[in-house]
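[1] Dropping the sequence and predicted coords here.
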Amino acid sequence: MEFLEVSKKLEETDLKEAEEQLGISFTNEFKEHYLKYNGGYPVKSFFLWPDDGAKTRINHFFSIKYDGFSRFETAYENLFITEQILPQGFLPFAVDDGGDYFCISILPQFFNQVFFFDMHHYDPGWIEEYVTLISESFKGFIDNLVDE
């Protein structure tokens, strides 16, 4: 996998600072990816949905600590703390062209699984309407990125 226009390379201490700042813990797969690629555009920019073969184009991955197209910390604070759109335990790491979010779970029962948050169907009282499990792991999500 290759990413373009990534932000400044992260060190493990940078990830630790982000975790402490936000009061969260990243999964090991997520950390490994971000130590290699800090945000940017995946060259294989489409997520291939495993159930029906549909594709969703990823606009970009958020960067951590350093400015990029969007910062992870800003997205997390806006979506979880300020606007309270995301439920606790879901970390937004990428966005598609329509403003929908790809999130990794840090909840024990869904740990390291990736979910798609369809903001066009957002309903705070009915999470099933806008949240879909799309990968059993962060690595599985990355492995399902394909060319157009």
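    Done, it's in.

[2] Going by C-alpha atoms from here, please, whenever you check contacts or count neighbours.
    Noted.

[3] Tell me the first helix or strand C-terminal of the longest helix along the chain.
    When the chain is parsed with DSSP state H, its longest helix is helix 12-22. Next helix or strand after helix 12-22 toward the C-terminus (DSSP states H and E): helix 28-36.

[4] helices or strands up against that next one?
    Applying 3 or more Cα pairs under 8 Å, 6 or more residues apart in numbering; DSSP states H and E, one finds that helix 28-36 contacts helix 138-143.

[5] this is the comparison structure:
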Amino acid sequence: MLNKDNFYKCEKKISIGDLHACENKLGITIPNSLKELYLNCNGGMVYKDIWKTTVPPYKLQISIFIPIKYNKDFRNDPDFLIEGTASKFWDNENLPKELLPFALDYSNGFLCININTGAIYQYLRLEWDDTL
């Protein structure tokens, strides 16, 4: 399980109210496991950033967890928060609304959590998005 000690370059801590505001804006309920993570650590980079998978390429490397609120490097621009990232891909129908992107990987993709089942998926973007 990931915990705060695994993260660095985290954003300012969020409250349960911040989390609920994000859920309300997106019209979803974030799975409890992800809520717990974000209440302990609002995005950031991880020390152990490679996970083994059961399908090719058999490992996945995480670039950064997307913050719920606050993003110092991008002056809190919503496009660089979970709500802006999810809204953009949902509105363009590039990502099903039950998949919530919460982390970027080094394969030009996202890690997404299925808000209905809690399953984690890798979503690979076919085109580079210069706005991210």
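    On my side now, so go ahead. Since the model is a prediction, treat every value here as computed from it, not as a measurement.

[6] After superposition, what is the TM-score?
    Overlay of the two chains. TM-score (TM-score structural alignment, normalised by the length of the second structure): 0.80; 117 aligned residues with a Cα RMSD of 1.8 Å.

[7] about what we covered before: how much does the longest helix of the first structure stray from the second structure?
    Helix 12-22 of the first structure, aligned to the second structure and superposed, deviates on average by 0.7 Å (mean Cα distance after the TM-score superposition for the first structure).

[8] tell me, that helix lands on which residues of the second structure?
    Mapped onto the second structure using TM-score structural alignment, helix 12-22 of the first structure spans residues 16-26.

[9] could you check the angle helix 28-36 makes with the longest helix of the first structure?
    Following axes from the mean of the first three to the mean of the last three Cα atoms, to 10 degrees, one obtains 120 degrees for the angle between helix 12-22 of the first structure and helix 28-36.

[10] From the centroid of the second structure, which residue is nearest?
    Per Cα atoms, centre = their mean, the C-alpha nearest to the average position across the second structure is that of F102, at 1.0 Å.

[11] quick one: buried residues of stretch 80-100 of the first structure?
    Neighbour-count burial for stretch 80-100 of the first structure flags 80, 85-86, 89-96, 100 (criterion: 16 or more other Cα atoms under 10 Å).

[12] hmm, which two among those residues are most spread apart?
    Greatest spacing in these, by Cα to Cα: G89 and D96 (20.3 Å).

[13] SS state for F80 of the first structure?
    Counting by DSSP: H, G, I helix; E, B strand; the rest coil, the backbone at F80 of the first structure sits in helix.

[14] Next, the buried residues of the match of helix 12-22 of the first structure.
    Using 16+ other Cα under 10 Å as the test for burial, stretch 16-26 of the second structure gives 19-20, 22, 26.

[15] out of those, who's nearest D49 of the second structure?
    L19 (24.3 Å).

[16] So that closest one is in contact with I68, correct?
    Yes. Assessed by Cα atoms under 8 Å, L19 of the second structure is found in contact with I68 at 7.0 Å.
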